[in-house]
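Participant: Dropping a prediction and its sequence here:
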Amino acid sequence: MNIPKDSLKSQAAEYGIDLTEEQLDKLECYANTLVEWNEKINLTAITQPNEIATKHFLDSLLLLHAIELPQNASLIDVGTGAGFPSVPCKLVRSDINLTLLDSLNKRINFLNALCEALEVKSTNIHARAEEGGRNPGLREQFDVATARAVANLRELAEYCLPFVKVGGLFVALKGYEIDDELDTAKKAIKELGGKVLEVKKYILPDDSKRSIIVIKKISQTPAKYPRQSAKISKSPL
C-alpha cells in the first residue's frame, strides 16, 4: 500500500510539523502493518491509504501542534488500540519516552510487532486503565497522558489523570462538538486534580473535525481514584 506522502507532508507542514522522507516511509510501513494485522484482529474500520493518512496519521500528529511537548517527555497512551495518537508522534519526536497501555493482549501483540517493524522504542503494557492508574510504578509518573477515545470526558479523566505527574498534562482527542461534554466533566476534572487549560479545534483536509482538550494536573489525584470500571460508568463523577 502506498500512502499519499506528498499531501501528508504538506498537510503536516501547515501545523508546523516537518516530515522527513524517512518518517514518511515509516508511516507507510505503519499503514501496511495496520492493514495486514487488521485482517486478523479488529484494529480499525479505516483501511484506505488516503483515509489512514488523514484520519489516523495527521489526526494523531495534531497532538504535537496542540501542546509544547518537552524534550524527553514521558508519555502514556491510555487505551491506545492501534497506537493512535502516540506512535505517529513518536516517529516525529524520537526523544519521547513512550508507554502504550491497552486492555486487550492481542492489541499489545500488534503493538509489539509494529514497534519492531518501525524500530520504535516503547514500553507496551497489557492492563486495564483503572488497574494501571493504581499501579505505583505508573501512577503520577508521566509528563503527559493522552487518549483518543469515545468515552465521555468525565470518565476518561478518571482513567487518565491518575497517570499524570502534578504539573503535567492530560490531552484528550475528542469530537468537535465538545462544549456540553466539557461542562459535564469539569466537576470530575477538578475532583481528580485537573484544570482545563484550553480546547483547540481542528478541521482536517477531508472535513473531518477534531477537538483537543488540554488539562493540567494541578494537584494529586485522591487515592480512591480511579475506581473500578463498572463504578466509573455506573456512577460517573
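Facilitator: That came through, no problem.
Participant: only C-alpha atoms for contact and neighbour calcs from this point on.
Facilitator: OK.
Participant: So for Arg227, what's the nearest residue that isn't a sequence neighbour?
Facilitator: Glu130 (6.7 Å; CA to CA, 6 or more residues apart in numbering).
Participant: I meant to write Lys200 there.
Facilitator: Counting by CA to CA, 6+ apart, the residue nearest Lys200 is Ile212, at 5.1 Å.
Participant: Could I get the contacting residues of that neighbour?
Facilitator: Counting by CA atoms under 8 Å, 6 or more residues apart in numbering, Ile212 touches Leu63, Ala66, Val171, Ala172, Leu173, Lys174, Val199, Lys200, Lys201.
Participant: here comes the other one, which I'd like you to weigh against the first:
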Amino acid sequence: MERLAEQAAAFGLALTPPQLAQFARYEELLLAWNEQLNLTAIRDPAGIRLRHFLDSLTCATVTGDLSGQRLIDVGSGAGFPGLPLKLLYPSLHLVLVESVGKKARFLKAVVADLALTGVAVLAERAELLGQQPAHREQYDWVVARSVAELRILVEYLLPLCRVGGQVLAQKGTSAAAEAAQAAPAIATLGGNTPHLTPVQLPGRDQPHYLLTIPKIHPTPAGYPRRPGLPAKRPL
C-alpha cells in the first residue's frame, strides 16, 4: 500500500497508515468476494490499487475536502468511487446506490467489516430515489462511474443533487462528445455547463476525465421518469 500512498500524494492527497490499513482490508474483501460474485474484471492487487482505489481518489482533486458533506454514489458496483472517498474523508456522509442485490450485499459487508459510520447502502433504482423526498435534491455531490452515457446518466444524477451542489461523472475519451450531446438534457434537469478535468493515471496511455456539472435550478417534478425510461428514451 506504500505505492498507493505515493501515487495519491502525487495528486495532493495524503493517506495515513490507518487509512492504508483500511484500503488493504478492502482489497482483501474484494478479492475474496470476487471469486464468487465477479465484482470486477481487475483481479490483481496492483490493478485494484491503481484502477479502482487511486482512480476513485482522484475525484477529490475536483471535489476538494469532502469532510462533513453529503455524497451519493449511483451505480456504485464494488464501491467505486464512493468508498475510497469515505476512507479518505471519514466524516463524509455517504450513500451507496447499487440495484444489483449481490453487489449491495458486498458493499454492506465492507461497511460492517471496516466499522464505517455515516454510510448507507441502498439496493434501489436511482429513478425511484430521485422522486423520494428523503433523497431528491439532498446531496452536495452526486457521483457515478461507468454507469451510462451522459445524456442518460444526468437524469439519474441531477434530481438527487441540491441546487448549489454538483454532479461528478468519471468518463473516458468520449467525455467531450457526451457532454455536447447531453447539453439539452442537462439544461432541462437544472444543470449548468459541464466542466472537464483530465486525469492521467500512472502507466495509463489515455487520460480520463472528471466531468462536473453544477446544479443551478431545481429539477422539474416529472424527472426522473419511471425506471428504464431514461435509458430507453434519453432526453
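Facilitator: Happy to help now that I have it. Quick caveat, the model's predicted, so the values are computed rather than measured.
Participant: if we can go back for a sec, in strands, which of the contacts of Ile212 of the first structure fall?
Facilitator: Val171, Ala172, Leu173, Lys174, Val199, Lys200, Lys201 (DSSP state E).
Participant: so where do the helices sit in the first structure?
Facilitator: In order along the chain, the first structure carries the following helices (DSSP state H): 5-13, 21-38, 49-51, 59-66, 86-92, 105-118, 129-134, 153-160, 179-191, 229-234.
Participant: which one in the second structure is aligned with the residue nearest to Lys200 of the first structure?
Facilitator: Aligned counterpart of Ile212 of the first structure in the second structure: Leu210 (TM-score structural alignment).
Participant: repeat for Ala73 of the first structure
Facilitator: In the second structure, Ala73 of the first structure lands on Gln69 (TM-score structural alignment).
Participant: isn't that match right up against Gln138?
Facilitator: No - counting by CA atoms under 8 Å, Gln69 of the second structure does not reach Gln138; the two are 10.7 Å apart.
Participant: The first structure: matching residues for stretch 12-25 of the second structure?
Facilitator: Counting by TM-score structural alignment, stretch 12-25 of the second structure pairs with residues 16-29 of the first structure.
Participant: Distance of Ala129 of the first structure relative to Ser229 of the first structure?
Facilitator: Separation of Ala129 of the first structure from Ser229 of the first structure (CA to CA, to the nearest Å) stands at 9 Å.
Participant: Those two: who's more crowded?
Facilitator: Ala129 (23 against 17; other CA atoms under 10 Å).
Participant: hang on, that one packs against Leu104?
Facilitator: No - assessed by CA under 8 Å, Ala129 of the first structure is found out of contact with Leu104, at 11.0 Å.
Participant: give me the number of residues near the aligned partner of Glu35 of the second structure in the first structure?
Facilitator: For Glu35 of the second structure, the aligned residue in the first structure is Glu39 (criterion: TM-score structural alignment). Using other CA under 10 Å, the number of residues around Glu39 of the first structure comes to 10.
Participant: what's the answer for Glu155 of the second structure, then?
Facilitator: Glu155 of the second structure has 26 neighbours, counted by other CA under 10 Å.
Participant: Might you report the residue contacts of it?
Facilitator: For Glu155 of the second structure, the contact set (CA under 8 Å, 6+ apart) comprises Glu127, Ala185, Leu189, Tyr223, Pro224, Pro230.
Participant: Can you tell me the closest non-neighbouring residue to the aligned partner of the last one in the first structure?
Facilitator: The reference is to Pro230 of the second structure. In the first structure, the residue matched to Pro230 of the second structure (TM-score structural alignment) is Ile232. Using CA to CA, 6+ apart and skipping residues adjacent in sequence, the residue nearest Ile232 of the first structure is Glu155, 6.3 Å away.
Participant: Next: Lys121 of the first structure.
Facilitator: Cys115 (6.6 Å).
Participant: In the second structure, what residue corresponds to that neighbour?
Facilitator: So, by TM-score structural alignment, Cys115 of the first structure is matched to Val111.
Participant: Tell me how far that match lies from Leu92 of the second structure.
Facilitator: For Val111 of the second structure relative to Leu92 of the second structure (CA to CA), the value is 14 Å.
Participant: ok, now Ala169 of the second structure?
Facilitator: With CA to CA as the criterion, Ala169 of the second structure and Leu92 of the second structure are 18 Å apart.
Participant: ok, those two, which is more surrounded?
Facilitator: Higher neighbour count among Ala169 of the second structure and Leu92: Ala169, with 28 against 21, using other CA under 10 Å.
Participant: From Asp18 of the first structure, how far out is the aligned partner of that one in the first structure?
Facilitator: Superposed on the first structure with TM-score structural alignment, Ala169 of the second structure falls opposite Ala172. According to CA to CA, Ala172 of the first structure stands 23 Å off from Asp18 of the first structure.
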